[in-house]
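>>> Here's my sequence, what's the structure:
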Amino acid sequence: MQAGKAPSAAPAAEAAPAAAPAAAEALGKVFFEVGSSALPADAAAAVEATAKFLKDKADAKVDVTGYTDKTGDTEKNLELAKERAKAVREALKAAGVAEDRINMKPPVSITGSGDNAEARRVELNPGS
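This is a model prediction of the structure:
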């Protein structure tokens, strides 16, 4: 009987983590204007939420990742994504987050025909 319980428990355990991390872990997103790395005014909410998360969890870090779409020059887009991530990093530092708690992750290119506005973002996620 216990053998029957183990298989039913294992698939349930596998299914929950697959869906949960993506929705539960994101601390915030900052969306940028086309061709700009200037921090938008509405970035304050994501920066403040991330700073609060880090204050509440003394050993936590944050991953900062810039995204770009596939339109235009790939190298310029990747550099722009990097500059956007740096702008968010500077805002986090200004909010009191120590630089050693900020992990800068390489830019990510969005594939497919998704929303280009979604691709012009920097994501803030709990780091390792």
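
>>> When you work out contacts or count neighbours from here on, use the C-alpha atoms and nothing else.
Noted.

>>> Check the offset of the strand or helix carrying residue 106 from the chain's centre.
For residue 106, the enclosing helix or strand under DSSP states H and E is strand 102-109. Here strand 102-109 is found 8 Å from its chain centre; the criterion is CA atoms, centre = their mean, to the nearest Å.

>>> mind listing what's buried in the next helix or strand after that strand?
Following the chain from strand 102-109 toward its C-terminal end, the next helix or strand by DSSP H and E is helix 116-119. Using 16 or more other CA atoms under 10 Å as the burial criterion, the residues of helix 116-119 that qualify are 118-119.

>>> this one as well, want them side by side:
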Amino acid sequence: MSDDDRDDSRKVGLWVVFTSVAVLLLGVLGFAVTRSLKSPSAPAATTAVAAASGASAEAADVLVDLTPTGPALAVLYFETGSASVGAEDAAALAEVVKALAGDGARRVLLSGYHDSTGDPAMNAELAKQRAKAVRAALVVAGVPLQQVLMRKPESTTGSGTDREARRVEIRIVDAP
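Below you'll find the predicted structure:
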């Protein structure tokens, strides 16, 4: 075997090793990105919004004990296991911003709901994360954080589909 043949074999061998390592790294990176996108945690904007407004995360996550009355101004629905506010919800969020415009005494009350399938504790946490995602979207749209109130997550009972249960209802309230 000549030196040229050995050099070609080494080049092919190095190319195979390099390609294998690159494919492995891309696979691991793709898995990590996919896993983080499927996570039920709230978007990073929630934390950024709370930090930017000067409020601590604990103060922003206080749940109020208000009983919602009357129809919801808007209802946002979520996919299974998701806490992402969709682009299709922009009109509903704009309606909420418009309803609050110039009235500092009014507040937004967010009520997160979840279906009864699966682990109740995980569902309650997911409903809370959905409400946080809606809160973050409202703050980004211009609603002051102190005007957004959140209720304890609730499980939907009675009739209706699981999709209808995976929702956040938005109401305008006169609250302290």
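
>>> still on that earlier bit, in the second structure, what residues pair with the strand holding residue 106 of the first structure?
Alignment note (TM-score structural alignment): strand 102-109 of the first structure is matched to residues 148-155 of the second structure.

>>> Touching that stretch from outside, list them.
With CA atoms under 8 Å, 6 or more residues apart in numbering as the contact definition, stretch 148-155 of the second structure has outside contacts at 61-66, 107-116, 124-125, 127-128, 131, 135, 165.

>>> Quick one: the helices in the second structure, in order.
3-38, 44-52, 57-60, 90-100, 120-140, 162-165 (DSSP state H).

>>> and among the ones you listed, the most buried is which?
Ranked by mean neighbour count under mean count of other CA atoms under 10 Å, those are led by helix 120-140, which reaches a mean of 22.

>>> By how much does it deviate from the first structure on average?
Relative to the matching residues in the first structure, helix 120-140 of the second structure has an average distance of 0.3 Å after the fit, by mean CA distance after the TM-score superposition for the first structure.

>>> Show residues contacting that helix.
Judged by CA under 8 Å, 6+ apart, the contacts made with helix 120-140 of the second structure from elsewhere in the structure are 40-43, 45-46, 49, 78, 81-85, 93, 97, 110-116, 145, 148, 150, 152-155, 166-168.

>>> My guess is residue 38 of the second structure contacts residue 81. True?
Yes. The pair residue 38 of the second structure and residue 81 passes the contact test of CA atoms under 8 Å, sitting 7.3 Å apart.

>>> May I have the residues that are in contact with residue 36 of the first structure?
Residue 36 of the first structure is in contact with 80, 84, counting by CA under 8 Å, 6+ apart.

>>> need the contact list for residue 43 of the first structure.
29-31.

>>> In strands, which of those fall?
29-31 (DSSP state E).

>>> Let's see if you can find the most crowded of these.
residue 30 (23 neighbours; other CA atoms under 10 Å).

>>> And that residue, how far from residue 47 of the first structure?
From residue 30 of the first structure across to residue 47 of the first structure, the span is 9 Å (CA to CA, to the nearest Å).

>>> Same question for residue 123 of the first structure.
Shown here: residue 123 of the first structure relative to residue 47 of the first structure, a distance of 11 Å by CA to CA.

>>> what residues do these two have in common as contacts?
Jointly contacting residue 123 of the first structure and residue 47 under the rule CA under 8 Å, 6+ apart are residue 28.

>>> The second structure: which residue goes with residue 77 of the first structure?
By TM-score structural alignment, residue 77 of the first structure lines up with residue 123.

>>> before we move on, what about residue 45 of the first structure?
Per TM-score structural alignment, the equivalent position to residue 45 of the first structure in the second structure is residue 91.

>>> contacting residues around residue 68 of the first structure?
Residue 68 of the first structure makes contact with 77-78, 80-81, 107-110, 119-121 under the criterion CA under 8 Å, 6+ apart.

>>> nope, residue 169 of the second structure is what I meant
Counting by CA under 8 Å, 6+ apart, residue 169 of the second structure touches 72-76, 109-112.

>>> Great, nothing more from me.
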